[in-house]
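Participant: Starting from these lines, generate the structure:
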Amino acid sequence: MAGRNVAQGAEVAIIGGGIIGIAAAAYLAEAGRDVLVLDRSGICEETSSGNAGAFAFSDILPLAHKDVLSEVPRWLGDPLGPLAVPPAYLPRLLPWLWRFWRAGRPSAFESAVAAQASMMTLAEREWMGLIARMGARHMLREDGCLELYESEAEFEAAQEGWKLRRRFHIPFRHLEKHEIAEYQPGLSDRFVRATFVPVWKTVSDPQRMGQAVWTHAETHGARFMPAEVTAVRREAGEIAIHLASGERFACTFLVIAAGAWSRRFAAAFGDRVPLETERGYNTTLPLGAFDVKRQLIFPRHGFVITPLETGLRVGGAVELGGLKRPPNYARSRAMLEKAARFLPGLKTEGGRHWMGYRPSLPDSLPVIGRARNDPRAIYAFGHGHLGLTQAAAAGRLVRDLVQDRAPPIDLKPFRPGRFRGD
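Facilitator: Have a look, this model is predicted:
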């Protein structure tokens, strides 16, 4: 199969060389399928290269919960704060924001938590198995994370979320002020409480982990083609893929895992998915910038600090601004300035700024399932800031859909058509 002329087609074509697409490729290739991945940039060269590197298996709360909703007015008042919407983009965003608000209703919220918890349980099991098969255990850090609070009021406001996690048997430990330094020396005295989550994991570097996944997929026969896909459609009983180069080829199954660029491909198969773009920013500082022991989370400010083998990454925040606006790296600098206040002595020189496009849906759940107009087209996108975390689960589920096997979790909450008529 490896010597086949790409123009002749593939059994399974995957649009998207990010972490979701290549995880699907790995699972399908392991199962003996002929797999071709198409991406304009390369393997994990865009959004999957610059994330915070977390396996956030305990992060089961949808963004649309009341603690976040109550903060939205304050955040929107700060153009460099945790959540920003460029004024010119607001009219286009209003339908998405309306769905986001509806997703915060108690019944919808409870359903989303249960669905996210099932996805996270599967994700942890599948990632640990995939890492073992890849021989990549050395790339995994199991140091937990530390969530930090600047006031008792902020700590108390977070308790509802921790109670929900306890319901799903997620372990954590609340810390008093005098205990914080044991978990992270050198923090500012401004933090009065913290919560340690021992099951939180990080990777040595997200791009290198993605490349290791691809090496595993390639070893099992998966192929990559650098190409820009301009259109997909059903033609004469097959699925046709059209490239910017003018080439056209057919596939038996098509997996759409193009992240924030997936919406127009889904529309070609009859599914109007309200996919929006969380533009995330970070700065990666050189090694030695500060001795950070584990990922530090600052929920009130919407960013994290992650120790990687390639440096110290300070990033997060959300800018809902679509795919076409130029980056606003003032947001990266604002987070870096806060990080310097939170970690006195942090060396902020020599950092590399970055922006990525997180594919976000109003209910914080991805779209995983078959297309409305053709069951051979399968979707795996919309994971928001949890793409790395949920990639192995997505890969397993895509494989099961292609092989027409019963999935290990209920896919109804993730169905593509769930937004019709909402």
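Participant: C-alpha only now, for contacts and for neighbours.
Facilitator: Noted.
Participant: quick one: what helix or strand has residue 165 in it?
Facilitator: For residue 165, the host element (DSSP states H and E) is helix 159-167.
Participant: What are the buried residues along that helix?
Facilitator: Using 16 or more other CA atoms under 10 Å as the test for burial, helix 159-167 gives 161-162, 164-165.
Participant: Quick one: distance of that helix to the chain centre.
Facilitator: 22 Å (CA atoms, centre = their mean, to the nearest Å).
Participant: Name the next helix or strand downstream of that helix, please.
Facilitator: Taking DSSP H and E, what comes next after helix 159-167 is strand 173-175.
Participant: Can you give me the buried ones in the next helix or strand after that following strand?
Facilitator: Downstream of strand 173-175, the first helix or strand assigned by DSSP H and E is helix 180-183. Judged by neighbour count (16+ other CA under 10 Å), helix 180-183 contains these buried residues: 180, 183.
Participant: Please produce JSON lines containing the buried residues of helix 159-167, extended by distance to residue 413.
Facilitator: Below are those laid out as JSON lines (distance: CA to CA, whole Å):
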{"residue": "161", "distance to residue 413": "21"}
{"residue": "162", "distance to residue 413": "23"}
{"residue": "164", "distance to residue 413": "19"}
{"residue": "165", "distance to residue 413": "19"}
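Participant: Closest one of these to residue 219?
Facilitator: Nearest to residue 219 out of those is residue 165 (CA to CA; 38.3 Å).
Participant: Contact partners for that closest one?
Facilitator: 58, 60, 171 (CA atoms under 8 Å, 6 or more residues apart in numbering).
Participant: Here is the second sequence; please produce its structure so I can put it next to the first one:
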Amino acid sequence: MSSPPAQGARLVVIGAGAVGVTIALHLRRLGHDVTLLSSDAPGSENATSYGNAGWLSPGSVVPISMPGMWKKVPGYLLDAQGPLRLRPSSLPHIWLWLLRFVACGATRARARAIASALRPFLAGAADRHAALAAEAGVPELIQRKGLLIVYPDEAAYKADAFGWQLRRENGVRWNTLDRAALEAVCPGLSPRYGFAAQLPDGAHCADPGGYVAALATLARAQGVHFADGHVGGFVLEAGQVRGVRSSGRVVACDSIIVAAGMGARALGRMLGDSVPLVSERGYHVQVPDLAEEPPLPVMMSDLKFGITPMRGGMRAAGQVEFAPAGAPPDWRRARILLDCLRDGLPLVKIGGFSTVRHWMGNRPSTPDCLPVIGPSPSTRGVFYATGHGHLGLVSAPWTAELIGRMIGGDTVPEAAPYDPARFLRFRL
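Facilitator: As a prediction, this is how the structure comes out:
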């Protein structure tokens, strides 16, 4: 519905996570007058991108919702220790979302469509991030060492055949390793893992929070304005956005880009749009000052968590918990991660829970496993860039390119799967 602003237009980007900061930087380079509005500092602990596992993986095309998932939902409700947790108290609030979520990947054709739509965000992501990090003066934060996905044995790997088929269909390269080869690449892994897939094109960010902060510093140096405050409403004239009300003032604009993560749901409601996001909560624990740690990121396929060497220690991240965004953290999820870490790396000395850093973030997830990127169906001058789930960091550069083209008035047919209008009749 949005009409493109002229070059040099006044644009407000709402949200200072990885997606919002990257969009603001890109739009400024296109010649626009850009203000980045957020109540949190870029790279701060409150941002979901801060606690990201840091993976920049082309292999992440495989959606969470896959054929046969509906059979597992009862188990998720009952298993408090499992890798995917549904709080029973949240069901009244998300059951419609959950039904659509399970249905979106219920057939192989549907899962293939999702994987194909995710591919552009992931293919070449390591190159895009490496270029941004170098320009921001932190090239060391993008590490191109590849990634490992480990399995108990070759039979377990073959049982995951459809996921690997989706990766192959979307251009992902990998080679397989037996136990001897795996031990050479990543010594110290538990003997329970006897087989692995190595993704040579994978990379990781060694400090997601620091990286986003560095990009924000670069954006400021290039002329992006930063404003601190909560969004309280919008100034609309004849169906066109003209300003953002924030902390007792109005920030005038020609267009806005809503990149506020979970906050986009409430902001969309203010604007008359349905942005049906549910919090796909993720947890991490970070162990500092380890004498030995894996030289590259490793995903334990059976335990559904990954470990990543970070600038501040080794981070174990994972666990999916569907719960209301405002509900208190369930730190049992982080304790489970610590137990998994001990199981996966039995030779590494890891202290108790009180000795490690633990964190929880609300990943904004849609019921069809695809982000919401594009113009508002109800208000001119409004664009959305949210709903990336666990792929926000890796997806940020390509999202920024799409938004830049849309703001410039280009037709962007490849963005059709992410169109906000697909949720016109779906409200939570």
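Participant: Can you calculate the TM-score here?
Facilitator: Aligned and superposed, the two chains score 0.92 in TM-score terms (TM-score structural alignment, normalised by the length of structure 1); 411 aligned residues with a CA RMSD of 2.0 Å.
Participant: now, among the contacts of residue 165 of structure 1, which is nearest to residue 311 of structure 1?
Facilitator: For the contacts of residue 165 of structure 1, the nearest to residue 311 of structure 1 is residue 58 (24.5 Å; CA to CA).
Participant: How about the secondary structure of that closest one?
Facilitator: Following DSSP: H, G, I helix; E, B strand; the rest coil, residue 58 of structure 1 is assigned to coil.
Participant: State the number of residues packed around it.
Facilitator: 23 (other CA atoms under 10 Å).
Participant: cool, and the one 3 residues further on?
Facilitator: By other CA under 10 Å, 19 other residues sit near residue 61 of structure 1.
Participant: What of residue 255 of structure 1?
Facilitator: Close neighbours of residue 255 of structure 1, defined as other CA under 10 Å, add up to 25.
Participant: For residue 164 of structure 1, see how far away it is.
Facilitator: According to CA to CA, to the nearest Å, residue 255 of structure 1 stands 34 Å off from residue 164 of structure 1.
Participant: Which residue ranges of the stretch 151-300 of structure 2 form helices?
Facilitator: 154-159, 161-169, 179-185, 208-221, 263-270 (DSSP state H, counting those that start in this stretch).
Participant: what's the third one aligned against in structure 1?
Facilitator: Put plainly, it is helix 179-185 of structure 2. Using TM-score structural alignment, helix 179-185 of structure 2 lines up with residues 177-183 of structure 1.
Participant: List the contacts of the matching stretch.
Facilitator: Stretch 177-183 of structure 1 is contacted from outside by 146, 187, 191-194, 293, using CA under 8 Å, 6+ apart.
Participant: do that again at 7 Å, thanks
Facilitator: By CA atoms under 7 Å, 6 or more residues apart in numbering, the surrounding residues in contact with stretch 177-183 of structure 1 are 191-194.
Participant: Using PyMOL, define a selection of the buried residues within the residues you listed.
Facilitator: To isolate the buried members of these in PyMOL, using 16+ other CA under 10 Å:
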select buried, resi 191+192+193+194
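Participant: Can I get the contacts of stretch 177-183 of structure 1 in a markdown table including distance to residue 338 of structure 1?
Facilitator: Listed next are those as a markdown table, based on distance: CA to CA, whole Å:
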| residue | distance to residue 338 of structure 1 |
| --- | --- |
| 191 | 13 |
| 192 | 17 |
| 193 | 18 |
| 194 | 18 |
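Participant: Just give me the closest of the contacts of stretch 177-183 of structure 1 to residue 112 of structure 1.
Facilitator: Nearest to residue 112 of structure 1 among the contacts of stretch 177-183 of structure 1, counting by CA to CA, is residue 194 at 26.0 Å.
Participant: Spatially nearest residue to the closest one (excluding sequence neighbours)?
Facilitator: Spatial nearest neighbour of residue 194 of structure 1, excluding adjacent residues (CA to CA, 6 or more residues apart in numbering): residue 148 at 4.5 Å.
Participant: does that neighbour sit in a helix, a strand or a coil?
Facilitator: Residue 148 of structure 1 falls in the strand class when you classify it by three-state DSSP.
Participant: Could you verify my assumption that it touches residue 301?
Facilitator: No: at 10.3 Å, residue 148 of structure 1 does not count as touching residue 301 under the criterion of CA atoms under 7 Å.
Participant: What separation is there between the residue of structure 1 positioned farthest from its centre and residue 312 of structure 1?
Facilitator: Each residue of structure 1 has a distance to the centre, and by CA atoms, centre = their mean the biggest one is for residue 236: 35.6 Å. Per CA to CA, residue 236 of structure 1 is found 52 Å from residue 312 of structure 1.
Participant: Also residue 402 of structure 1?
Facilitator: With distances taken as CA to CA, residue 402 of structure 1 is found 39 Å from residue 312 of structure 1.
Participant: Also residue 388 of structure 1?
Facilitator: In this view, residue 388 of structure 1 and residue 312 of structure 1 are 18 Å apart by CA to CA.
Participant: Residue 371 of structure 1 too?
Facilitator: 40 Å.
Participant: try residue 189 of structure 1
Facilitator: Taking CA to CA, one finds residue 189 of structure 1 at 21 Å from residue 312 of structure 1.
Participant: Equivalent analysis for residue 18 of structure 1, please.
Facilitator: In terms of CA to CA, residue 18 of structure 1 sits 22 Å off from residue 312 of structure 1.
Participant: These two - which one has more neighbours?
Facilitator: Neighbours per residue, other CA under 10 Å: of residue 18 of structure 1 and residue 312, the larger number sits with residue 18, 29 against 24.
Participant: Now do the contacts for that one.
Facilitator: 43-44, 48.
Participant: what's the answer for residue 234 of structure 2, then?
Facilitator: Contact analysis of residue 234 of structure 2 by CA under 7 Å, 6+ apart lists 241, 243-245.
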